[in-house]
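S.K.: Kindly generate the corresponding structure for this input.
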Amino acid sequence: MSVRLYVGNLPKEPVDRDELQAVFAEASPSVSTKVIKDRKTGKCRGFGFVTVPNDELAEQIIEKFNGHVFKDSALKIEKAQPKSKSSNDDESRPSGGGGGTSGRRGGGKKSKRNTPSPDSGSVQPDPRWADDLAKLKELLSAQPNNS
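M.R.: Next up is the predicted model:
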C-alpha cells in the first residue's frame, strides 16, 4: 500500500514538481511528488507531498531527507496525517486523505451572504447593491400609497 509523506518548509519562490521529484528519485524512481500552489498566484504554498510504494521506503526517505537543504530551505518530512472532517482549511497542514464528501469545490462551505445574523434578526443587503437599494427605498417611500 502506498504511503503519503508531507514535505514542509519548501521555499516560497517558484518550485517545480520535477525539481522536487529529482530530489526524491535518488532514493527510488517509484516516488511521485506534488507541490501545493496558491490558486490565485500559482506560487508554492510552502509544502507538498511525496507518495512512496511502502512503509519501509517511507521511513528511509524520512530519515535521509528530513533536514535536507533544497533551495536554501531545510525540508521537513513526516508521514502525512489523514484529513479531518472538521478542518476548514483544506490544504494548510499535513494531509493524506482524498476529498470530502460534499462534491463541491471549496470544501463544501456555504456562503453567509444575505443570511440573518444571529443578533440582529434581519437580512443584510449585499454591499455591492446597498446604494441602489437605498435609492429604491427612497423612491418607494416618496410614492403615494394606492390603498
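
S.K.: Could you use CA atoms for every contact and neighbour count after this?
M.R.: Will do.

S.K.: pull the longest strand from the chain.
M.R.: Using DSSP state E, we find that the single longest strand of the chain is strand 44-52.

S.K.: packing partners for the helix or strand containing D131?
M.R.: Assigned by DSSP states H and E, D131 falls within helix 130-142. On a contact count with 3 or more Cα pairs under 8 Å, 6 or more residues apart in numbering; DSSP states H and E, helix 130-142 meets no helix or strand.

S.K.: I have a second one here; can you model it like the first so I can compare?
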Amino acid sequence: MNQSKIYVGNLSYNTTEDELRDLFSQYGSVAEVKLIIDFSTGRSKGFAFVSYASSQDCENAVEKVNGYQMGGRKLKVNIARDDNRRPTGGARRPNSHDRSSYRNSDDRRG
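M.R.: Okay, here's the model as predicted:
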C-alpha cells in the first residue's frame, strides 16, 4: 500500500488543486495534488489524490482533515489504496479493425 498518498472525496465541483494544496500543506510537505477531472465535461469528478513526501505527514493529514468542511461539504479523507486493476473506460466501440460486434456477412443472405 502506498502510505504517502491519500484519497480526498466528497469535494465540491468548484474545488481547485491550489485550494487543496493550501489546505494539505498545513500538515506536511505536499509532493503532488491531482484533482480528477471528467474528460468529457472538463469538470471535477469530486475527488482528488494528495501525495506527501513522508508517510508520517500523510497519516497526520488523514487524521486532521477527514471530516473537515470545505466548500460546504464534509471531506472524506483516507490512505489511498494501491489498486492494480486496469482502468475501466467507457463503452467499447467497434472500429474498422474490430467487427466482432457485427453480424457475420454470411448471415446477411436474403
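
S.K.: Tell me the buried residues in the helix holding D131 of structure 1?
M.R.: Under the neighbour-count criterion of 16 or more other Cα atoms under 10 Å, helix 130-142 of structure 1 has nothing buried.

S.K.: what's the answer for stretch 43-55 of structure 2, then?
M.R.: S44, K45, G46, F47, A48, F49, V50, S51, Y52, S55.

S.K.: which residues sit against that stretch?
M.R.: With Cα atoms under 8 Å, 6 or more residues apart in numbering as the test, stretch 43-55 of structure 2 has contacts from 3-15, 24, 28-38, 58, 80.

S.K.: what's the span of stretch 70-77 of structure 1, first residue to last?
M.R.: This stretch, stretch 70-77 of structure 1, spans 12 Å end to end (Cα to Cα, to the nearest Å).

S.K.: wait, doesn't I77 of structure 1 sit right on Y6?
M.R.: Yes: with contacts counted by Cα atoms under 8 Å, I77 of structure 1 reaches Y6, the gap being 5.6 Å.

S.K.: Looking at these two, which has the bigger crowd around it?
M.R.: Legend: neighbour count by other Cα atoms under 10 Å for I77 of structure 1 and Y6, higher for I77 (26 against 22).

S.K.: how far out from the middle of the chain is the longest helix along structure 2?
M.R.: The longest helix of structure 2 (DSSP state H) is helix 55-65. Relative to its chain's centre, helix 55-65 of structure 2 lies at 18 Å (Cα atoms, centre = their mean, to the nearest Å).
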